[in-house]
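Q: Quick check, what structure comes out for this input:
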Amino acid sequence: MSTPSPGNLTAALEKLPPLESTAFRVSPEGAEFVRDGQMVVTAGPLSATRDPALLGAAPVLYAIAGRTGRDISPFSANRTEQETVFLPGTVFALWSTIDVDGRAVRLVFETEIGQTIDGETVEAFTASVRAAVTSLDPAAVPPDRFIGDIA
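A: Next comes the predicted model:
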């Protein structure tokens, strides 16, 4: 069985409808995407989960306000992971890092170059992320998926 090429994967993902949702990743030690106002454009597909409970007790998280991720749960071996994949070329901006019960949470917005994010949107996103992360089980073990820098 052959492995699909990145171009074929991207073409398949582009056929799925965009999903506006909050997604999460574990930020690795030594992450480079850490400065407020920093922007990156993804070089390849970027996976995340819409279920923050899967991230367990990870000390640093990315919370992503996504607009065009693709829900691949129906095709996943583990549908409960609620996996979202962002396409190559997606632009992300790190807004700020907040502390939630001793955990650093980096607030990330999917954006376009030159686009501004209004304060009301930031406040609503911050409140929803704070509520989601506060409810996480501190004893849970982080997964071996959805870990990595945003780049």
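
Q: from here on, contacts and neighbour counts on C-alpha atoms
A: Will do.

Q: what's near enough to touch R130?
A: V100 (Cα atoms under 8 Å, 6 or more residues apart in numbering).

Q: got the buried residues for the strand or helix carrying S21?
A: Element membership for S21, per DSSP states H and E: strand 18-26. By neighbour count on 16 or more other Cα atoms under 10 Å, the buried set for strand 18-26 is P18, T22, A23, F24, R25, V26.

Q: which residues are contacting the strand ranked longest in the chain?
A: Longest strand in the chain, counting residues (DSSP state E): strand 60-71. Residues outside strand 60-71 that contact it (Cα under 8 Å, 6+ apart): 13, 16-28, 82-87, 103-110, 125, 129.

Q: Now that we have those residues, which of them are buried?
A: For the contacts of strand 60-71, buried by 16+ other Cα under 10 Å: 13, 18, 22-28, 82-87, 103-110, 125, 129.

Q: so of the residues you listed, which ones are in strands?
A: 18, 22-26, 83-86, 103-110.

Q: Next, the structure of the following sequence, for comparison with the previous one:
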Amino acid sequence: MDTDLDAVIVDLGLDRPPIDPTKLSADELVKEVQRIMKALLGYGARMPKELMLYVKNMVFLDGAIARLAPDLDLLGEIAAISMLFAQRHGEQLGRELGIDHNSIEINLDSVKAGLGVELETNSLTYRELQQRRELIQKRMRERVKR
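A: Predicted structure coming up:
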């Protein structure tokens, strides 16, 4: 079965600017998550084992950064790791993908969208990310109390 990728993009809202979850009310956030999950399930999305292992590793990494480096600039680290990866493996990846590895530019827009920050954001520390999470959690708890 082929999937209409253009329809998926529209259904998931990937054709629109990213939503900042800290600017949503708890009800709006719940509705947005429900909308996305319903759309994904409608397309037959499943969680592969590898993804679950990745999530588990991210939870471990999250805890380590919280304790050891709360002022770490996450965007800066992602950019540095991306550059290092491109320098070490860019030529091979370019060959395998059939693209000119010299023409690739690192663009953190999708990372920023995933973190729910505005595209103009140049740095984001773990501490700032944690504050955003706490705000979202607070709003969700307030919604549950109603």
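
Q: Just the TM-score for the two chains, thanks.
A: The TM-score (TM-score structural alignment, normalised by the length of the second structure) is 0.27; 70 aligned residues with a Cα RMSD of 5.1 Å.

Q: following the strand holding S21 of the first structure, which helix or strand shows up next?
A: Counting by DSSP H and E, the next helix or strand C-terminal to strand 18-26 of the first structure is strand 39-41.

Q: Tell me which other helices or strands that following strand touches.
A: strand 91-100 (3 or more Cα pairs under 8 Å, 6 or more residues apart in numbering; DSSP states H and E).

Q: by how many degrees do the strand holding S21 of the first structure and strand 103-111 diverge?
A: Strand 18-26 of the first structure runs at 150 degrees relative to strand 103-111, counting by axes from the mean of the first three to the mean of the last three Cα atoms, to 10 degrees.

Q: Could you check the angle strand 18-26 of the first structure makes with strand 60-71?
A: Using the same axes, to 10 degrees: strand 18-26 of the first structure against strand 60-71 is 150 degrees.

Q: secondary structure element for L53 of the second structure?
A: Element membership of L53 of the second structure [criterion: DSSP H and E] is helix 49-68.

Q: Equivalent analysis for A79 of the second structure, please.
A: Counting by DSSP H and E, A79 of the second structure is part of helix 74-97.

Q: buried ones in that helix?
A: In helix 74-97 of the second structure, counting by 16+ other Cα under 10 Å, buried: L74, L75, S82, A86, G90, G94.

Q: E96 of the second structure versus the fourth one, what's the distance?
A: Meaning A86 of the second structure. Note on A86 of the second structure: its distance to E96 of the second structure, by Cα to Cα, to the nearest Å, is 14 Å.

Q: can you check L68 of the second structure too?
A: The span separating L68 of the second structure from E96 of the second structure equals 38 Å under the rule Cα to Cα.

Q: hmm, back to that, okay, the buried residues of helix 74-97 of the second structure in TSV with distance to Y126 of the second structure next?
A: Listed next are the buried residues of helix 74-97 of the second structure as TSV, based on distance: Cα to Cα, whole Å:
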residue	distance to Y126 of the second structure
L74	6
L75	10
S82	18
A86	24
G90	28
G94	32
